[in-house]
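Predicted coordinates and the sequence they were generated for:
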Amino acid sequence: MNNTISDIKITKCQSSKINEVDFENLVFGNIFTDHMLLCDYKDGVWQQPEIVPYAPFLMDPSSKVFHYGQAIFEGMKAYKDAHDDIWLFRPDQNFDRFNKSATRLAMPEVPEEVFIGGLKQLIQLEKDWVKHGNGSALYIRPFMIATGHGVIAAPSTEYRFMIILSPAKSYYSGEVKVIIAEHFSRAANGGIGAAKAAGNYSGQFYPTKLANEEGFQQIIWTDDATHTKLEEAGTMNVFFRINDVLYTAPTSERILDGVTRKSVIDLAKREGIQVEVRSVLVDELVQAAKDGSLKEIFGAGTAAVINPIAGFSYKGEYFELPKMENSFAQEIKTKLTGIQTKELEDTFGWTVKV
């Protein structure tokens, strides 16, 4: 990958706020580092990227992002090893998926030297914000919005690409109980479910609110046409362990091609766990829960890495999952985070030094 950028303008902040941050008590995605990267697209070309102090910026009220939702993002992390070196995890996958999302929303692709090269320079500037140990990481949020003005329903002609950084600790969400969707859908065939589009997430908030009111933290989404196939859990890809086989749905126009998802699949196979990528039916899951062959359900995503699910509800009936001493979820999470932090050997070549 092209990891360098020669013409980036850097404006440093006058004083850092790092000493005001309690790194032991971080709320996920709530504190941001001193600087951010931005690069504007206008007149058909990308302009000079800049690193500037983190701050609000002005936008025209008719900016197309407000009216037609042209907004995409990625979620990544950087880790510091025991030698104080900083590592990214599979940034090429996020870069590729970001530009696939851009294409799907009629937005311009971001050059590699801006996305990867700019990100590396930004992290080097903010290296003191990357802590090591105890699940610490630097959460990375690249995103792009339509900044062109006017309320005619058409793609924007101007865009802004940005990267902001947020220090993060281990993501503990507590015990997660889910409800299987019978009516609402996350995405539809021919839609934008496979893109990291902002609208995919806002559309989930209302049905998730209804689930919360019933005592559930998340929803396992089902296919839009029949609601018989299990697809994603909350904002994560989802895995099911039936006996000693791990199942997950194939990616499609409805299902996000998660970086953690594909890493879990490869890692599980390396550890000798049988993995089947195929549609899992709701009825199949219910039957497995009833006969005791359903051992685990867990979500996989950048923020939590692995998020175990304690039980699920379907058509008013709740099924508690067994407490597994040697769970696939914990084994895979330990090995995956070990690779990310360089405590374990990266036999896959996934980690990239900043």
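Structure received. Residues are numbered from 1 along each chain as shown.

CA atoms for contacts and neighbours, from now on please.
Will do.

What segments of the chain are helices?
Under the criterion DSSP state H, the chain carries helices at the ranges 64-68, 91-104, 112, 118-125, 198-213, 259-270, 282-291, 328-340.

quick one: buried residues of the second one?
By that I understand helix 91-104. 91-92, 94-95, 97-102, 104 (16 or more other Cα atoms under 10 Å).

Next: stretch 187-202.
Buried, per 16+ other Cα under 10 Å, within stretch 187-202: 187-188, 192-200.

Check the residues you listed and tell me the two furthest apart.
Ala188 and Ala198 (15.5 Å; Cα to Cα).

Just say which of the helices of the chain is most tucked in.
helix 118-125 (a mean of 22; mean count of other Cα atoms under 10 Å).

In terms of secondary structure, what does that one contact?
Counting contacts by 3 or more Cα pairs under 8 Å, 6 or more residues apart in numbering; DSSP states H and E, helix 118-125 is packed against strand 35-42.

buried stuff in the strand it packs on?
Result for strand 35-42 [16+ other Cα under 10 Å]: buried residues 35-41.

Which one of those residues is nearest to Glu112?
Cys39 (12.6 Å).

For stretch 221-231, which outside residues touch it?
180-189, 220, 232-234, 237-238, 249, 254-255, 279-283 (Cα atoms under 8 Å, 6 or more residues apart in numbering).

of these, buried ones?
Applying 16+ other Cα under 10 Å to those flags 180-182, 184-188, 220, 232-234, 237-238, 249, 254-255, 280-282 as buried.

with the buried residues of strand 35-42 in mind, which one is nearest to Thr208?
For the buried residues of strand 35-42, the nearest to Thr208 is Met36 (31.3 Å; Cα to Cα).

Help me confirm that the closest one comes into contact with Val52.
Yes - using Cα atoms under 8 Å, Met36 is in contact with Val52, at 5.6 Å.

Gly193 contacts Ser185, doesn't it?
No - Gly193 lies out of contact with Ser185 (Cα under 8 Å); the separation is 10.1 Å.

Quick one: end-to-end length of stretch 223-235, please.
The first residue of stretch 223-235 is 15 Å away from its last residue (Cα to Cα, to the nearest Å).

For it, what is the distance to the chain centroid?
From the chain centre to the centre of stretch 223-235 is a distance of 18 Å (Cα atoms, centre = their mean, to the nearest Å).

Same check on stretch 156-173?
Worked out by Cα atoms, centre = their mean, stretch 156-173 lies 10 Å from the chain centre.

Can you report how many residues lie near Glu113?
If you count neighbours by other Cα atoms under 10 Å, Glu113 ends up with 17.

Need the contact partners of stretch 306-318.
173, 175-182, 296-300, 319-322, 329-330, 333.

Next, the buried residues of that stretch.
306-313.

The structure to be compared is supplied as follows:
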Amino acid sequence: MSMTQTVEDALKKPFGTVYADKMAVARYKDGVWTPFDIQEVKPFEMHPAAHVFHYSSTCFEGLKCHRQVDGSVHVFRLDRHIERFRNSAERLCLPIPDADQVDAMVCELVAECADWAPVFPGSLYVRPTLIGTLPSIGAAAGPSTEALLFVILSPVGDYFSGGLRPLKLLVEEKMRTAPTLGMVKTGGNYAAALYATRKAREKYGTDQVLFAPDGFIQETGAANFLMISEDRIVTKALDPSFLHGVTRDSLLKIGARMGKEIEEREISVDELLTWAKTGECALSGTAAVLGGVGSLVYREETYTVGTGDYGDETAKMRSALVDIQRGKAEDTFGWLKRIS
């Protein structure tokens, strides 16, 4: 079977379930990082007392490489993702990876696996991961002084495989994350949202839960939240309680260039429901880019957002970002780094 056929077959599988055959690996022990090497993807051997299993010392990143219209492969905003990755490590008291080493691990791995990068609308999803490996079940109040850093790759299709469709959200007025860990890309934050998301799906048929602690919009379990109109984008101001999305940042910069006024501030549920009568709402993230919201469930009532369809302004912004990523539009922001 040819590599082209292998990648095409991978795109038919659920998002993020097929992997390139190589990964980059480095370890931290005795106060230093080892040089990384690129090896065959295979299971790790780890002590059952490893810190990560008991005290959730883990963080990761999710970014994408895109095959351009000329056939070259570029990684999108690698520097910003590395910055966030290092911040997550610091917040979790894990050994902080060297930025240049993470950059090299991603770039060299992608270069060796460039054939795994599909053509548009597919992309090559990149997952750098850091875990604490110190074998100690007595270190609940102490950090892991040993760590494993690895990067894996997954060829993925468009997140919305059935085409863009309006999403349905449940507005939940409860805190999802610890205030100091919300900005950390760690599995615990996703686990914290899983139960509420599953129950909302069973009861209301919703796609995600929009958390609004104390009546103010925060984020969903897996994405940032934006309110969009012809002349404005309104979103929650950055603070430690939620993830500082790279896609969010990219869309705000694109929106400003399109002439939209950018407002980063607190948004009450009452304001959201008023906005929904005429405006658009969307979820932003690396996997889906920008998902339009068609309806909201709040206190047992359902509210239509705009026309109830995937909004026109939302579609324009998504296209503007995707066009940069795939090389169809000029990258005036300097976000793309050529790998091969």
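Right, received. Where do you want to start? All of these numbers come straight from a predicted model, not from anything done at the bench.

Overlay the chains and give the TM-score.
Once superposed, chain against chain, the TM-score is 0.93 (TM-score structural alignment, normalised by the length of the second structure); 331 aligned residues with a Cα RMSD of 1.8 Å.

for Gly285 of the second structure, what are its contacts?
222-224, 245-248 are the contacts of Gly285 of the second structure under Cα under 8 Å, 6+ apart.

Need the counterpart of it in the first structure.
Aligned counterpart of Gly285 of the second structure in the first structure: Gly301 (TM-score structural alignment).

Show me what Ile228 of the second structure aligns to in the first structure.
Using TM-score structural alignment, Ile228 of the second structure lines up with Arg241 in the first structure.

Surely that match touches Leu294?
Yes - between Arg241 of the first structure and Leu294 there is a contact under Cα under 8 Å: 6.1 Å.

can you give me the strands for the stretch 1-150 of the first structure?
Under the criterion DSSP state E, counting those that start in this stretch, the stretch 1-150 of the first structure contains strands at 9-10, 35-42, 45-46, 50-53, 71-73, 76-80, 86-89, 137-146.

Aligned to Lys262 of the first structure, what sits in the second structure?
Using TM-score structural alignment, Lys262 of the first structure lines up with Asp249 in the second structure.

One more: Glu74 of the first structure?
By TM-score structural alignment, Glu74 of the first structure lines up with Glu61.

surely its match meets His81?
Yes - contact criterion Cα under 8 Å: Glu61 of the second structure and His81 qualify, at 6.7 Å.

Spatially, which residue comes closest to Ala288 of the first structure, not counting chain neighbours?
Among residues not flanking Ala288 of the first structure along the chain, Leu294 sits closest, at 4.9 Å (Cα to Cα, 6 or more residues apart in numbering).

Same question for Ile324 of the second structure.
Counting by Cα to Cα, 6+ apart, Ile324 of the second structure lies nearest to Asp331, which is 5.6 Å off, once chain neighbours are set aside.

Trace the one you found over to the first structure, please.
The alignment partner of Asp331 of the second structure in the first structure, by TM-score structural alignment, is Asp346.

what's around the match of Ile228 of the second structure, how many residues?
22.

what does the one 5 residues further on give?
Counted with other Cα under 10 Å, the neighbours of Leu246 of the first structure add up to 21.

Could you tell me which residues make contact with the residue nearest to it when sequence neighbours are not counted?
In space, and not counting its chain neighbours, Leu246 of the first structure is closest to Val275: 4.7 Å by Cα to Cα, 6+ apart. By Cα under 8 Å, 6+ apart, the contact set of Val275 of the first structure is 245-248, 265, 268-269.

swap the cut-off to 7 Å and go again
Residues near Val275 of the first structure by Cα atoms under 7 Å, 6 or more residues apart in numbering: 245-247, 265, 269.

For these, give me JSON lines that also has distance to Ser166 of the first structure.
Formatted as JSON lines, the contacts of Val275 of the first structure follow (distance: Cα to Cα, whole Å):
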{"residue": "Val245", "distance to Ser166 of the first structure": "36"}
{"residue": "Leu246", "distance to Ser166 of the first structure": "33"}
{"residue": "Tyr247", "distance to Ser166 of the first structure": "33"}
{"residue": "Ile265", "distance to Ser166 of the first structure": "28"}
{"residue": "Lys269", "distance to Ser166 of the first structure": "32"}
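
Looking at those residues, spot the one nearest Lys120 of the first structure.
Checking the contacts of Val275 of the first structure one by one against Lys120 of the first structure (Cα to Cα), the nearest turns out to be Ile265, at 27.6 Å.

how close does the aligned partner of Lys64 of the first structure in the second structure sit to Ala192 of the second structure?
Matched by TM-score structural alignment, Lys64 of the first structure corresponds to His51 in the second structure. Per Cα to Cα, His51 of the second structure is found 19 Å from Ala192 of the second structure.

and what of Cys281 of the second structure?
Per Cα to Cα, Cys281 of the second structure is found 24 Å from Ala192 of the second structure.

about what we covered before: and the counterpart of the residue nearest to Leu246 of the first structure in the second structure, how far is that from Lys203 of the second structure?
Matched to the second structure by TM-score structural alignment, Val275 of the first structure sits across from Ile262. Applying Cα to Cα, the value for Ile262 of the second structure to Lys203 of the second structure is 35 Å.

what does Arg91 of the second structure give?
Counting by Cα to Cα, the separation of Arg91 of the second structure from Lys203 of the second structure is 35 Å.

quick one on the thing from earlier: for the buried residues of stretch 187-202 of the first structure, which one is nearest Ser16 of the first structure?
Looking across these and measuring by Cα to Cα, the closest to Ser16 of the first structure is Ala198, at 30.2 Å.

so how far is Tyr125 of the second structure from the residue opposite that closest one in the second structure once aligned?
Aligned by TM-score structural alignment, Ala198 of the first structure pairs with Gly187 of the second structure. Distance, Gly187 of the second structure to Tyr125 of the second structure, using Cα to Cα: 17 Å.

Roughly how far does the nearest residue in space to Arg67 of the second structure that is not next to it in sequence sit from Glu173 of the second structure?
Of all residues not flanking Arg67 of the second structure in the chain, Val73 sits nearest, at 4.4 Å (Cα to Cα, 6+ apart). Separation of Val73 of the second structure from Glu173 of the second structure (Cα to Cα) stands at 42 Å.
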